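Asker: the amino acid sequence is not available; the structure is as follows:
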């Protein structure tokens, strides 16, 4: 079989290796597509070299079919279409209070252990979610990032008729906006990249550039002065942190989606003055995956337009170099059988 490995120094290799039989409790998946995530790009840039044990096959956004079933695995059949929820929570403790998806000893498959950017992939059966036979495997590769968006919106408590402002129009930001709109919210996307603004509009979203208009005044105009009920901070930059407390209305909820590796300045006075809530949202739970699968299977949202490119697995080095040279892109998929 063909597999890719990250070797450090912005270098991937394509190798040949033996197909392995699944051990007890595992299944082997014939991987159809594997999406390139922002975290994968961080790995490529060497930002996670202290965590990633090289050489490592990375990747966690995927779809495929069951190719072999290990001892003790029930409920699955050969050829079943599946996706993997790449959270290994076998280190869960009572102190984690039942929140296994963010347990202290959580291992992320595709970062802390081998991932999906290979032709065949052995995974624990407890990570699987079964798809319907009619599900498009190309779109199913979006289930993992879509589950992030579903989780973010669920954590926000967003209700139909409310206004949501999404700060950041990258892949996750636009998926959050799509899920929020599907839930019945009025959605405003704030993004500085004109090509991403155009993509948002192509997806049927209201998107504006905060460097070309006053975002606070715009949100007030769109809400008769009430401002936003929910703000999703997805950009991960200081200007977004500065404006999130301004566009939020009284008793608004701010969901922290972006990852901030260092301490940042936030206007805490606004939390007191408007009785705001700050909500952390990390990865996803089983119900978020099932909701995302339902959305993808129904295919009523323009998911196809989120896919920028599909490339053969053998082109992995060029794919990551291309992402560096084309930051405007949305989602690149690897065809793992080519």
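Answerer: Structure received. Nothing here was measured: the structure is a model prediction, and the numbers come from that model.

Asker: CA only for contacts and neighbour counts going forward, please
Answerer: Noted.

Asker: output the contacting helices and strands for the host helix or strand of residue 145.
Answerer: When elements are assigned from DSSP states H and E, residue 145 belongs to helix 143-156. Counting by 3 or more CA pairs under 8 Å, 6 or more residues apart in numbering; DSSP states H and E, the packing neighbours recorded for helix 143-156 are strand 61-69, helix 171-182, strand 248-256, helix 286-298.

Asker: next one for the comparison:
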């Protein structure tokens, strides 16, 4: 089999092309990715928003599951056939953040799948230190949701969720719903604010209360729900200016706002509200290994019902079209790319799939 890879080549342009492979070096492991999720960051790359950071042609993908194919010299803990996921971070261990124990926000962080080649290919070589073992009972398609679940675990930890906290999640996309599920598992009483009817319906199927900001007075609903006390915690996951306003407005005295979404431009924020109610703002970026380990447990024990969150699975050569489907919104939550299908025999057809 000649390996293929999904590559970003320019704004709104993806192709599927043969990929070079070589034996893993010292401390490296070659993987056969099974399933790779398309996430919001991948869409930012697709739109051209990260061209100052991404070197083209760039192989995308960092939400993945797969199996070990080959191990490099000095790698002893892994064997061919092992089921794994990857925490896609490499840090320098020398910058102030690393020395303080915060390697995931290293000043010179290599986010694998953004700053270096990612998982959306038939063969992928990564440092053995990035691997985490998957339980044998965990289906590999479900395991592709471990990475975004680790994001949610980290976010909930940063927000300091406590049992009984009245919690509002602004934005009911994949990460927002995962935050809501992880927060609920931690004992929070959760409400989701989301304009998409499809995503609200899915949240409700998962047992969550979901409000429509276009039709519902969210602040009034929060006041009624909390007996006029306001929410204890709000997560801003929408990336929209209106989402920021909602997340601030719903908080009660000494409420905590956890900023999760990537805002590409500065936003106005009601600092008087922060002063008057003594609010706290915390940022939440990525995860550490303990977040990943907890995420594996949550997906494996079905606290995260992966099968309900996966809207569609497409073969690798159809990944470019899947990006368009996600970009258009509609009735989709999480799309996975199946990297176990297609070979270079399909490359001629794949070239026509560039978008």
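Answerer: Good, I have the coordinates. Since the structure is predicted, the reported quantities are computational estimates derived from the model, not experimental observations.

Asker: any idea what the TM-score is?
Answerer: In this superposition the chains share a TM-score of 0.96, using TM-score structural alignment, normalised by the length of the first structure; 338 aligned residues with a CA RMSD of 1.4 Å.

Asker: coming back round to it: wait, which of the helices and strands packed on helix 143-156 of the first structure is closest to residue 335 of the first structure?
Answerer: Set against residue 335 of the first structure and scored by CA to CA, those come closest in strand 61-69, at 10.0 Å.

Asker: quick one: the helices in the stretch 201-338 of the first structure?
Answerer: Here the stretch 201-338 of the first structure has its helices, by DSSP state H, counting those that start in this stretch, at 215-222, 238-247, 268-274, 286-298, 316-325.

Asker: which residue in the first structure lines up with residue 86 of the second structure?
Answerer: Residue pairing (TM-score structural alignment): residue 86 of the second structure is matched to residue 84 of the first structure.

Asker: tell me the SS of residue 54 of the second structure?
Answerer: Classification of residue 54 of the second structure using DSSP: H, G, I helix; E, B strand; the rest coil returns coil.

Asker: I'd say the match of residue 86 of the second structure and residue 124 touch.
Answerer: No: counting by CA atoms under 8 Å, residue 84 of the first structure sits too far from residue 124 to count as a contact (9.2 Å).

Asker: state the distance from residue 37 of the second structure to residue 245 of the second structure.
Answerer: 30 Å (CA to CA, to the nearest Å).

Asker: who has more neighbours, these two?
Answerer: More crowded of residue 37 of the second structure and residue 245, by other CA atoms under 10 Å: residue 37, with 25 against 16.

Asker: how about residue 164 of the second structure: what's its closest non-neighbour residue?
Answerer: residue 188 (4.8 Å; CA to CA, 6 or more residues apart in numbering).

Asker: make sure that neighbour is actually in contact with residue 168.
Answerer: No: Residue 188 of the second structure sits out of contact with residue 168 when judged by CA under 8 Å, with a separation of 9.8 Å.

Asker: give me the more crowded residue out of these two.
Answerer: residue 168 (29 against 21).

Asker: host element of the residue mapped onto that one from the first structure?
Answerer: Alignment note (TM-score structural alignment): residue 168 of the second structure maps to residue 165 of the first structure. According to DSSP H and E, residue 165 of the first structure maps onto strand 163-167.

Asker: mean shift of that strand relative to the second structure?
Answerer: In the superposition with the second structure, the average deviation recorded for strand 163-167 of the first structure is 0.5 Å (mean CA distance after the TM-score superposition for the first structure).

Asker: counting by contacts, list what that strand packs against.
Answerer: Right, strand 163-167 of the first structure is packed against helix 171-182, strand 186-190, strand 228-233, helix 238-247 by 3+ CA pairs under 8 Å, 6+ apart.

Asker: rerun at 7 Å
Answerer: Helices and strands touching strand 163-167 of the first structure, as assessed by 3 or more CA pairs under 7 Å, 6 or more residues apart in numbering; DSSP states H and E, comprise strand 186-190, strand 228-233.

Asker: residues touching the spatially most central residue of the first structure, list them.
Answerer: With distances taken as CA atoms, centre = their mean, residue 145 lies nearest the centre of the first structure, 2.5 Å away. By CA atoms under 7 Å, 6 or more residues apart in numbering, the contact set of residue 145 of the first structure is residue 172.

Asker: ok, 10 Å please
Answerer: 35, 37, 60-62, 151, 171-172, 175-176, 283-284, 289, 292, 331 (CA atoms under 10 Å, 6 or more residues apart in numbering).

Asker: any idea which of those is closest to residue 116 of the first structure?
Answerer: After measuring these against residue 116 of the first structure - CA to CA - the closest member comes out as residue 60, at 5.6 Å.
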